[in-house]
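# My questions are about this predicted structure, shown below with the sequence.
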Amino acid sequence: MFYDSRYIYGDQNVEVPAHLNFGKYILDRLRLMNNEVALENGDTHEKLTYKELTDYAVNLSISLATIGVKKGDVVAVGAEKRLEFVPTVLAIVFTGATYTPYDLKSGRAILKHKLSITKPKYFICSNLFWSSYKDILTEFDCIKYFITLDEATDQLLSVKSLISCKNNTNHFEPPAIVQGQTDVAFILYSSGTTGMPKGVQLTHLNCILNSLPNDFKDPSLHTAFVYGEWYHNYDTFMTYKFLSAGKKVVYINEPTLESFLKCVDECKVDVAFLVPSIVGFCSKAEGVEKYNLKSLKIIYSRSSPLHSKIIEIVKKRFPGLQNILQGYGMTECGEPTSEIWGIKGPKSGSVGMASPGLIIKVVDPQTNKILGPNQRGEIRVAGSVFMKGYMGIDPSTYLDEENFFKTGDFGYYDEDKYFHIVDRFKDIIVYDGYKVAPLELESILLTHPGVREAAVVGKTVPDYGEEPTAFVVKQSSTSVTDKELVDYVANEVAPYMQLRGGVIFLDEIPRNTRGKILRRQLREMLN
């Protein structure tokens, strides 16, 4: 890698512990707290204090070591969201082994694929996960031990029995010495919106850098709401950020807009980590006023950009809301940019400035020329937060000649070095030679009062290439027509961006578990 004035640098002076052991890092932070609440189920209001969380993780870690779990092993966890999930993950990391998660809702084909990638030796699951996938799990000879978070069965050893004997937790240190820059702590998975997920190897150093709480030091922030699952980079490391800061994390089992609003009211949430679709719902939902939402100060959104009109509407509806911040994230390198780091505060349409420890460039993907401000190209990233690599995939397929990661995202940075994401390259619609970004059209559609959700893809047509075509979920109690929406967009965009493929109404937009639109399914509907 050679220096270039067009590279954009996040803060390169990042303080991390010299041992570079994620297990020791998080344990040291947990031990600073005692009987303060660490985790709360927002549905049942069951709680786990920092002391209880620490004791559980340490006891389980010691017990796992006694049955042979060690550095170099892969230990899988498959379960619904529950209080034991986070300390179980930490127990695995304390042993020096590598943790990998399997999503209860991912489906059979993807589970088989993930198992074939990581080949875990130990599998910790809930009885619900076991009953759902027992036949698949028992097909894999690599798994030597099955352990349940619930009551033991003939085939499942119980975590409860493992940690029933009291161990000396006060003087426990993670027993394995790790090489933090190379040893893998987590194997997470890419979102798999266009194919099977890839195994993303995150080192101990990667995990520490993703968990530093510096961006949420504000003492007025006490309680964070995590919307998604603990299988994803975003929700996982936002949880560790807040636990590192000694604050409370609240979750709910089946998140909906209504359950989120109820949770803010009852748990006095002051910062919420959401996906864009839920922020959009907040702008139009009926009955918001029946909840006490004054505690909520910050909404943080990641996955796709929010329209400025949506942000302003939500701010008006939530009386205590100070900011809606946006970030740009991916499993491979955490959060390349965020408005948290914006020196001029939030900027409409942007996803903020480069995050600490990262270097970003924008490149013309056809010529490999590095581009300057306000020039659109592929965003590429490098730095110490970047993953060790994909499992079983040649790095030359995803790194360029300077070892920058080719994100596949189309965007630019402005004169203030704030980044703007236009869309995924593979999702760009080409109409009559013009490039049309679906995200831009979706943002406009979502400002219409009759639209609850929107997704845009290209419909193949002779001569012109692709025509922008919208799939729309109507807002309840509205009678908006397809022509009305086509005309609405036409008034806002250049002629080549108009919805020449029309509008198709659906009951719901297909999304993956991270809330990302499954555009491939929508394209198949047009064929």
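Thanks, I have the structure now. The structure displayed is predicted, hence computed values, not measured ones.

# only C-alpha atoms for contact and neighbour calcs from this point on.
Will do.

# and after the strand or helix carrying V486, which helix or strand comes next?
Using DSSP states H and E, V486 sits in helix 482-490. With elements assigned by DSSP H and E, the helix or strand that comes after helix 482-490 is strand 503-505.

# List the contacts of that next one.
With contact meaning C-alpha atoms under 8 Å, 6 or more residues apart in numbering, strand 503-505 is reached by 469-474, 482-483, 485-486.

# Of these, which pair is most distant in space?
Across the contacts of strand 503-505, the longest distance by C-alpha to C-alpha is 15.7 Å; it joins T469 and K474.

# neighbour-wise, which of those two wins?
Using other C-alpha atoms under 10 Å as the criterion, T469 and K474 rank with T469 on top: 26 against 20.

# The more buried one - nearest residue in space that isn't next to it in sequence?
When the adjacent residues along the chain are set aside, T469 lies closest to G501, with 4.3 Å between them (C-alpha to C-alpha, 6 or more residues apart in numbering).

# got a list of what that neighbour touches?
Counting by C-alpha under 8 Å, 6+ apart, G501 has contacts 458-459, 467-470.

# Please flag which of those residues sit within strands.
Secondary structure defined by DSSP state E assigns 458-459, 467-470 of the contacts of G501 to strands.

# A382 falls within a helix, correct?
No: counting by DSSP: H, G, I helix; E, B strand; the rest coil, A382 falls outside a helix, being strand.

# residue boundaries of the helices in this structure?
For the chain, applying DSSP state H gives helices covering 22-30, 50-66, 85-94, 108-118, 127-137, 159-162, 204-211, 233-244, 257-267, 276-282, 308-317, 438-445, 482-490, 519-526.

# So which bits of the first one are buried?
Across helix 22-30, burial judged by 16 or more other C-alpha atoms under 10 Å covers 22-27, 30.

# How about the fifth one?
When burial is assessed from 16+ other C-alpha under 10 Å, helix 127-137 yields the following buried residues: 127-130, 133, 137.

# These into JSON lines, with extra columns for distance to K121?
JSON lines is the format used below for those (distance: C-alpha to C-alpha, whole Å):
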{"residue": "N127", "distance to K121": "18"}
{"residue": "L128", "distance to K121": "20"}
{"residue": "F129", "distance to K121": "17"}
{"residue": "W130", "distance to K121": "16"}
{"residue": "Y133", "distance to K121": "17"}
{"residue": "L137", "distance to K121": "11"}
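
# Second structure follows, compare the two:
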Amino acid sequence: MKKDYKIVDNVIYMPDLEYQPDPRGIGWVYYENMLKNKDLLAQVDGETGEEDTFGALLQRCIRAAIGLRLAGVEYGDVVSVCTYNHLNSCVPAISSMFIGAKIAALDPSLSLPDALHLFKIVMPKLIFVGEESVELIENVIREAQCKTTVVVFGPSEKHIPFSHFGESPVEELEFKPVTVKNIKDVAVIMFSSGTSGLPKGICHTHYSVLRAHPNEMRLGTNASLMFASDSPYWNVFLFYLNYSIQNGTARVLYPRFDRNDTWKVFSRKVTLACLNITELMILCCTPKPESIDTSALRLIITGSSPISVSQISKARALFPNVLIRINFGQSEVFPNILCFDMGDPEEVELLTKKPNSCGLPKTGISYKIIDLETGKALGPNQKGEVRIKTELQLSGYYNMDSKGIWDEDGWLKTGDYGYYDEDYCFYIVDRIKEMFKYQYWHIIPAIIEGIIITHPAVLTAIVIGIPHELDENHAMAIVQLKKGASASEEEIQKYLDEKVEDRQRLRGGVKFVEKFPLTPSGKVNRFVLKQMVLQNTI
């Protein structure tokens, strides 16, 4: 690691960020960058080939901002969006920044209960909706008993069509973004699951989004056309949108990652692709069509869960001339926590030598690895929880208690179990938090456990995630039966399948135990339990 750091008592202190954010806020930064780059390519529809310059996109964002004002949206109100990717899916976020509103997105694939829960947290005044999600959002609004205005990306007789939204040529010519009242006002609300319970709204301010330099994602100079499949609901969408606008880099858009036609995302000359590990492994298992040319591809960024050396080896074999970088990031920090710098030859060399490392410390973030039992900061090659301090972090949860985000010394608890080596390259081993990911989705064990224990034969049940090469994790239930009761694996699985969504099914199977390993406080030790399963001791 470069000598621009200091280490005190096993705590890695990086230099402060030198870049100072524009005090006028995100709206002005986006507006001026889009105006400056008005003739550059901003977006390409991967399916139709339709192209969009920053100037054309800016015009639609200005019109949408005017429409928001005419609809009664004011500074500090919440605007939402629920849609897959298309040329207008970023407009709600940008137009909201222009008028000082907060943006919070939902995903079209959410169930009604999940969408309703998130909706109630933010209670948006207006929501932009894809045609595929109109019925879902109508049901959510009815259940929430509110009067949220709906704007539809497509024709609509019942709601406002996006094509008619904010058309006002006079105001358009005179339009300027608002200057924020306080640069630490909330601008973005991202949803993320906690260690238990339901998702919370993670608040980012104009300051936390703009504090890092526009190039802080460390992509190097080769990113001219980027691809990421994430819808506006996911943090990656905003991370790459922010990079695109501030650096004048184009994005190629597909509605979503198509498992039945995986290679079509490379039909365009993509130079950088952001693929979660599930998408990357699916590509590794799918023969590449002869018509697909990936010669322009320079960098693949992956992440979202711990990644094995064997997975990276498969990806490298498939893309032998492409750098494959693991990012470590969370919604709580904008835009990422650890990565290798693709513009630094020394770091690129480390990346090739340490394929499953998620990178070196970054300017503006301090790091320590904490022993979970003693709270002591650990040295190289000792595993514990990763904790950080940074100005790029969230300001708290939206309309919810934020206790527990930070420790008593103000360090952000990432909930990730990892270590760094003698070169200060970091590795993430596992999640300390009880939740785990199945494909894109955070699976909350408590919800599944609460259903399993209603089975008449079950005394207690613990659900854990078992690593899976394609899907990140599969849910497995470890079950303790009532004394004298009996039940089979198939019976437990069928009982649950009838009551949950597909992603919550027990693809990892069911195991039975007579007792669980416990912590000193008497709680089930999930970490030890998972190790027992992986080591086939139960």
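Everything's here; your move. Here the structure is a predicted model, which is why all the values come from computation and not from measurement.

# follow-up on the earlier one: mind giving me the packing neighbours of the helix holding V486 of structure 1?
The contact analysis (3 or more C-alpha pairs under 8 Å, 6 or more residues apart in numbering; DSSP states H and E) places helix 482-490 of structure 1 against helix 438-445, strand 503-505.

# now it: which residue numbers in structure 2?
Per TM-score structural alignment, helix 482-490 of structure 1 has no counterpart in structure 2.

# With stretch 81-99 of structure 1 instead?
The aligned range for stretch 81-99 of structure 1 is 85-103, by TM-score structural alignment.

# how far does that stretch stretch from start to finish?
16 Å (C-alpha to C-alpha, to the nearest Å).

# That stretch: how far from the chain's middle?
Remark: stretch 85-103 of structure 2 is offset 18 Å from the chain centroid, using C-alpha atoms, centre = their mean, to the nearest Å.

# what's the answer for stretch 390-399 of structure 2, then?
How far stretch 390-399 of structure 2 lies from its chain's middle: 15 Å, per C-alpha atoms, centre = their mean.

# buried set for it?
Buried positions in stretch 390-399 of structure 2, judged by neighbour count with 16+ other C-alpha under 10 Å: 390-398.

# Quick one: residues in contact with that stretch.
Contacts for stretch 390-399 of structure 2 (C-alpha under 8 Å, 6+ apart): 121-122, 186, 189, 200-205, 207-209, 211-212, 332-335, 364-366, 402, 405.

# 6 Å instead, please
The contact list for stretch 390-399 of structure 2, computed with C-alpha atoms under 6 Å, 6 or more residues apart in numbering, reads 201-204, 208, 332-334, 364-365, 402.

# Put together CSV for these, with neighbour count and distance to K158 of structure 2 on each row.
Shown next, in CSV, are these (neighbours: other C-alpha atoms under 10 Å; distance: C-alpha to C-alpha, whole Å):
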residue, neighbour count, distance to K158 of structure 2
G201, 22, 30
I202, 25, 32
C203, 24, 32
H204, 27, 34
S208, 26, 38
E332, 25, 37
V333, 24, 39
F334, 26, 38
G364, 19, 49
I365, 21, 49
S402, 13, 39
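
# quick one: which of the residues you listed is nearest to E157 of structure 2?
Nearest to E157 of structure 2 among these, with distances taken as C-alpha to C-alpha, is G201, at 32.3 Å.

# where along the stretch 301-450 of structure 2 do the strands fall?
For the stretch 301-450 of structure 2, applying DSSP state E, counting those that start in this stretch gives strands covering 323-326, 365-370, 377-378, 384-390, 396-397, 412-420, 426-431, 436-438, 441-443.

# ditto for the stretch 151-300 of structure 2
Under the criterion DSSP E, counting those that start in this stretch, strands of the stretch 151-300 of structure 2 are mapped to 160-161, 186-192, 200-205, 225-228, 250-253, 272-274, 299-302.

# Would you point to the one among those strands that's packed deepest?
strand 250-253 (a mean of 26; mean count of other C-alpha atoms under 10 Å).

# what's the mean gap between that strand and the aligned bit of structure 1?
With mean C-alpha distance after the TM-score superposition for structure 1, strand 250-253 of structure 2 departs from structure 1 by a mean of 0.9 Å once superposed.

# In structure 1, point out the residues matching that strand.
On structure 1, the counterpart of strand 250-253 of structure 2 by TM-score structural alignment is residues 248-251.

# Pull the residues that contact the match of stretch 81-99 of structure 1.
For stretch 85-103 of structure 2, the surrounding residues in contact (C-alpha under 6 Å, 6+ apart) are 27, 61, 64-65, 75-80, 177-178, 187-188, 231, 254-255.

# try 7 Å
Residues outside stretch 85-103 of structure 2 that contact it (C-alpha atoms under 7 Å, 6 or more residues apart in numbering) are 26-27, 43, 45, 61-62, 64-65, 74-81, 83, 128, 177-178, 180, 186-189, 231, 253-256.

# again, but for stretch 263-272 of structure 1
42, 221-226, 291-293, 295-300.

# Please pull up the equivalent of D28 of structure 1 in structure 2.
Counting by TM-score structural alignment, the partner of D28 of structure 1 is E32.

# related to what we said a few turns ago, possible to save the ones in strands among the contacts of G501 of structure 1 as a markdown table with distance to V159 of structure 1?
Below are these laid out as a markdown table (distance: C-alpha to C-alpha, whole Å):
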| residue | distance to V159 of structure 1 |
| --- | --- |
| G458 | 50 |
| K459 | 52 |
| E467 | 55 |
| P468 | 53 |
| T469 | 51 |
| A470 | 49 |
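
# picking that back up, L241 of structure 2 is nearest to which of the strands of the stretch 301-450 of structure 2?
With C-alpha to C-alpha as the measure, strand 323-326 is the member of the strands of the stretch 301-450 of structure 2 nearest L241 of structure 2 (19.3 Å).

# by contact count, what packs against that closest one?
strand 299-302 (3 or more C-alpha pairs under 7 Å, 6 or more residues apart in numbering; DSSP states H and E).
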